[in-house]
Each structure stands twice: as structure tokens, then as C-alpha cells.
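> The following block contains a protein sequence and its predicted model.
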Amino acid sequence: MRGSDYAELKAFAAVVAHGSFARAAEDLRISASTLSQTIRQLETRLGLRLLNRTTRSLSLTEAGARLHARFAPALAEMEAAVSDAAALRDTPAGILRVHMPSVAATTYLEPVLGRFYEAWPDIVLDVTIDDAAVDIVEAGYDVSARLGEFLEADMVAVALGGTQRQLAVASPDYIARCGSPSAPADLLQHRCINWRRPGSAGLYTWEFARDGRWFSVAVNGPLVVSSRDMAIAAAVQGVGIAFWAEDLVRPLIDAGKLVSLLDDWCAVFPGWFLCYQKQRHTSPAVRAFVDFLRHAHTGSQTPRQ
């Protein structure tokens, strides 16, 4: 295989992984036009169309699907081989691609960036702040942060903190006008602020528990947002009831700007974890990053595997 052949196939795999020429080009650090030309060259060389492209959608042809199914595992193995070789270095260094939802990044990474770079100046963190659910291996990330309920069996998971709890909250003004729900079912009669996870078509259903049994309530209201921060800001302004992490709304509750509702129905659940792919040789940069955040926020803990 010539070097250009490998570059074309790697570009094709990146487009499939990201589902977008723009995001794949950013990942490969080339322009979208260069990437498009590279894919055309591959299709011309093979004499096959690999991708169906329109201005709004991107999908694999049958030939493209067959090629990707065979080549993607080989590409992953080649990159793992390179990572294994790089793991022999004594000093953690190089680019580390990290995927983090916004609340995890704000809570666990932002406050310790200065200390991290004092400890590991040769590591380049390439951090994507994104609340969408992703397959970190397919998307090319080295490490991701996710809640315990979303951990995958084939990943190593390291706890970043303790359990979490979400609270329903509203402003004193809203409660004065509309009253307070006494049970989660009462939310159906209230103005609630909905949240849609980026990349998801459906709305998040609010989760409660009683006597160890969890259940969900699909609420309705005047506002749907993809940013939880906006939901909380709207709740403070009396738009309706919001639902978010206790540690993030607690300062507003203590300041009297929000009132906690349905506390007896809001149970704890597993908190945030760092996760990465199980490998024979975990890279020094991954180990350094995970160990640093683990010690910074929890002290030493044993990874879940």
C-alpha cells in the first residue's frame, strides 16, 4: 500500500466516524476542500462511489459500507500498534484527545488545568466540550467523562467523584404564582423547562425514585433548551420548573433565588467517571491524565474494569 493510499483510506474512515466532512477535516487538521478532494481521489482510484453526499446528509453506499467494515478494524489495530510503541516512552507526552460533557469539564477539568500543566507540560490536551453521547473509540477520543449509568462494559472506568443527585427547582416568584408540586405526577400540571441532549431528537425525561424504584416523568412547558445553564437561568427568572444537578443549583438555592422541590423523590445515582478503552498497553499520557484527575478530586481509587 502506498502512503497516499493509506492517507485516503484514513480520511474515508474519519468521515464515516464523524458523519461530517467539516468535523473530519478538523480532526485530520486539513481543510474540508482538501478532504473532499482526497475522498474523490479514493473513489476514482477504486472506480466506486463510497459515499452518498447531499448538502444535508451523508451516508455510505453498499461498497462504502463493505470497505469501512473491513478497513476500520485494521486502522484501529495499526493505530494501537503505534500507541503501544509510543507507550515505551518514559515521559508522558503528545496529543491527548478528551471528550467531556460541559458540566464535567466545568466541575473537574477547568479548576485544575494550571496544576495539570505544571505536572505534565509535554501533554497537549485536545478537549471537546460536548453533551452529545458518542462512541469514543469510533470518534477517535482517548478519554471521555460520563455518568456511571452510561458506562460500557468494554471500557475502563475511574470514578471522579461521589454520587450525584438532581433536583427540581423553581423561583420563589413562580411558586407564589403557580404553587408547588407535591409529587412528580403533579409536574404535568406545571410549566416545566425541558432539556434536549445535543444530538438527540427526544426530550430528556425527569427521573425520580421512591422506595428504591426509579421512574420517569415526561414534562411539558414553555421552553426547550439544549443548555442546562439556560434552563437554570430561565428558572431563576420565573419561567418554570427546571431539573439539574444539586451541586450546581445549590448556590442559587442558598442565595434564595431558587427553591428545591420534591426533595423526597430525588435520589442519588452514580456520579462521573473517566473512561478509556481497555488495551494491553495504556499510553503514558492517558495514565497521567486519568491519575491526575483521580487524585485531584477523589484520592486514589481502583479503576472499574
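Structure received. Residues are numbered from 1 along each chain as shown.
> Please make it C-alpha for all contacts and neighbour counts, starting now.
Noted.
> Tally up the residues packed near Ala267, please.
19 (other Cα atoms under 10 Å).
> ok but Asp229 is inside a helix, no?
Yes - assignment of Asp229 by DSSP: H, G, I helix; E, B strand; the rest coil places it within a helix.
> who are the neighbours in contact with the residue nearest to Phe273 when sequence neighbours are not counted?
Nearest residue to Phe273, sequence neighbours excluded (Cα to Cα, 6 or more residues apart in numbering): Ala159, at 4.3 Å. Neighbouring residues of Ala159 by Cα atoms under 8 Å, 6 or more residues apart in numbering: Gly271, Trp272, Phe273, Leu274, Arg294, Thr298, Gln301, Pro303.
> Now intersect these with the helices, please.
If you go by DSSP state H, the contacts of Ala159 have Arg294 in helices.
> Where strands are concerned, which of the contacts of Ala159 count?
Among these, DSSP state E puts Trp272, Phe273, Leu274 in strands.
> The last one touches Val158, doesn't it?
Yes - with contact defined as Cα atoms under 8 Å, Leu274 and Val158 form a contacting pair (5.1 Å).
> Compare these two (neighbour count), which wins?
Leu274 (27 against 24).
> now the closest residue in space to the more buried one that isn't next to it in sequence, what's its secondary structure?
In this structure, Leu274 finds its nearest non-sequential neighbour in Ala145, 4.5 Å apart by Cα to Cα, 6+ apart. Three-state call for Ala145 (three-state DSSP): strand.
> one more structure, for comparison:
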Amino acid sequence: MARENINDIVVFIAVARERSFTRAAAKLGLTQSALSHIVRSLEARLGVRLLTRTTRSVSPTEAGERLLQNVAPRLEEIEAELAAISDLSETPAGNIRITAIDSVIDTVLWPRLAPILPKYPDLHVEFNADYRMLDIAADRFDIGVRYGDQVEKDMIAVRLTPDVQTVIVGSPGYFEWHTKPATAQDLLRHNCITLRLASSGGIYAWELEKDGKPIDLRVHGQAVFTNGYHMANAAVSGCGLAFLTEDLAAPYLADGRLVSVMQDWCPTFPGLHAYYPSRRHSSRALGLIIDTIRHAGGDRISDKRLPSRARRQPDLPRTEHQFEDVRR
């Protein structure tokens, strides 16, 4: 097969997996028109249509699905073998792609990785800030970083942080005009800052806990955001109450811009973990990154070691699931 055919198949696979020329173009660093031309040329050479195109969607045809299912894994095996060969060099090299939410990149990953990059000039790290729960294998990420309860059972996971405490916070100015809440029923009368979940588009219900009993509370308010940074800033401005992780709220609590309430209602969730497919070739570059970002004493985990509440997959932002309103 001509080399250009292989390159064209790589482009087709990206479009078929993304089901979008726009998203595939962004991932490959090419223009949308260039991708469309490449796929049309591949279809012409093969004499068969590979993609069904409409004004709103792109999907593989029967021939395209066969190509995607049978050829894509072989190309990935070739890439893995090439990575293994290049890994025989003494110096870690290559590109490691990591997906995590923005605050985790800022506060955990970058501070730990920045000092080692000058030592390994052939090592490249690409960060993807995304609040969606991605399939890291399908989306071709080497490492995903999420809370421990979000890690799929077939992944290898390494702890990055201790368990995470949650907090309900508001500004001193807000509490000058509003009584501090003491119960879940009180929260329903407050202006609460809410989070829209990236994948489902639904509003996150606050996952509280009282006397060991979990309570999913659907709160309401004037402001809705898609990330924790903006929620924290809105709370500082006096907009209302926010439900955050303690590490995100810590700077504001320390200088008095935020005040914590209802501490006995705020549960602890499993800490952050880096995870990667168990079937993936473990290169020196990947091993170096994992060893650099791992929590001291952090080991691989299994689902059995997670608390029972954790398996319900709370999301800050976390995996989307159905919530019930609490009126008590």
C-alpha cells in the first residue's frame, strides 16, 4: 500500500471516531477542507463510500465501519511497536497526552511536571483541559486524571492526591444579608451557584452527607457555570453559595474572602488518580510522567478499595447520573 494511503486512513479514522470533520481537523491540526479532500480521495481510490455525510452529522458506512474496526487497531499496534523501539534509547522521549480539568492541571500536574521538562528535551507533554468524561483510549490520550471513583475497572490507576474534602462556601458580604444555612432544607432557600455538567448538559446536584447518609440535593440559583474556578469567583463576589472541593476554595478561605458553612454535611471523596489502559505499552516516557506526578506512597487501586459511596461516581465535575430532588 502506498504511504499516502496509510496517512489518508489515519485521517479517515479520526473523522469516523469524532463523527465530525470539525473536531477531527482540530485534533489533527489540519483544515476541515483538507480533511474532506483527503477522505474523498481515499474513497475514490478504494471505489467505495466510507462516510455518510449530512448537514448535521458524519457516520461511517458499512465499508467505513469495517475499515475502522479492522484497520485502526493494527495501526495502533504498529504505533505501539515503534514507540517500544524508540524507547530502547536511554533518555525518555516522545509525546504524552494528558486530559484533566483545568484546576487539576494548574494545581497538581503542571507544578510537578514543570521542573523535569528541562532535563528531558525530547519529552513533550500535551495537556487537554476538559470537564467531560472521555474515553482516553478512543480519544488517544496516554493519561487521564479524574477522581478515584471515576476510574473504569479495566484501567491502571495511580493516586495523585489524598482524599478530597468538599466545602459549602459563601462570602462574608453574602452572609450580611442571608442567614447561614444549617440544613439541606435551608439550602433550598438560598441563591446557590450551580454547575452544568459537560457531557449530559444537566445541572449537578450537590452530593451531601449527614450522619453517614448520602443526600443528593438539587439546589437552584441565578448563576450557572461549567467549571469550578468561575463558581469560586462568583461566590467571592457575593453571588451566592458554592459547593467546591476544599483545595480549590482554600486560598479564598485562608484570606477570608470565603466562609465555610455546614461542615458536617460535606463529604470526602476519593482523591485524584492518574489512569491509563492496562493493555497500553508502558514506555519510559509514560513511566517517568507517572512517577513524577504520583502521590507519595500512592499505589495502583482497584474498585474494591473504594468507599461504597464513591462507586456512585459523584462529580465535581464527575460522571453524570440521575439525581433526585431532596425536600426534607
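Here it is on my side, so go on. Note that the structure is predicted; figures quoted are calculated from it, not measured.
> and the residue nearest to Leu274 of structure 1, how many neighbours?
The tally of other residues near Ala145 of structure 1 (other Cα under 10 Å) stands at 25.
> Ile289 of structure 2 too?
Number of residues near Ile289 of structure 2 (other Cα under 10 Å) recorded here: 20.
> Next: Arg196 of structure 2.
16.
> so it makes contact with Tyr204?
Yes - counting by Cα under 8 Å, Arg196 of structure 2 touches Tyr204, with 6.1 Å between them.
> Show me the common contact partners of those two, please.
Joint contacts of Arg196 of structure 2 and Tyr204 (Cα under 8 Å, 6+ apart) do not exist.
> longest helix anywhere in structure 2?
helix 62-86.
> That helix vs structure 1, average offset?
Taken over the aligned residues, the distance from helix 62-86 of structure 2 to structure 1 averages 2.8 Å (mean Cα distance after the TM-score superposition for structure 1).
> In terms of secondary structure, what does the helix or strand just after that helix contact?
Downstream of helix 62-86 of structure 2, the first helix or strand assigned by DSSP states H and E is strand 94-100. If you count contacts as 3 or more Cα pairs under 8 Å, 6 or more residues apart in numbering; DSSP states H and E, strand 94-100 of structure 2 packs onto strand 123-129, strand 143-147, helix 284-293.
> at 7 Å instead, please
For strand 94-100 of structure 2, the contact count by 3 or more Cα pairs under 7 Å, 6 or more residues apart in numbering; DSSP states H and E identifies strand 123-129, strand 143-147 as packing neighbours.
> Just name the most buried of those.
Comparing those by mean neighbour count (mean count of other Cα atoms under 10 Å), strand 143-147 ranks first with a mean of 25.
> what's the angle between the helix or strand following that one and strand 143-147?
Next along the chain after strand 143-147 of structure 2, taking DSSP H and E as the criterion, comes strand 155-159. Between strand 155-159 of structure 2 and strand 143-147, the angle comes out at 60 degrees (axes from the mean of the first three to the mean of the last three Cα atoms, to 10 degrees).
> with structure 1 superposed, average distance for strand 155-159 of structure 2?
Relative to structure 1, strand 155-159 of structure 2 is 1.0 Å off (mean Cα distance after the TM-score superposition for structure 1).
> what angle do that strand and helix 284-293 make?
Going by the same axes, to 10 degrees, strand 155-159 of structure 2 makes 40 degrees with helix 284-293.
> Check the mean deviation of the very next helix or strand once past strand 155-159 of structure 2 from structure 1.
Sequence-wise, the next helix or strand downstream of strand 155-159 of structure 2 (DSSP H and E) is strand 164-170. By mean Cα distance after the TM-score superposition for structure 1, the fitted strand 164-170 of structure 2 averages 1.1 Å away from its aligned residues in structure 1.
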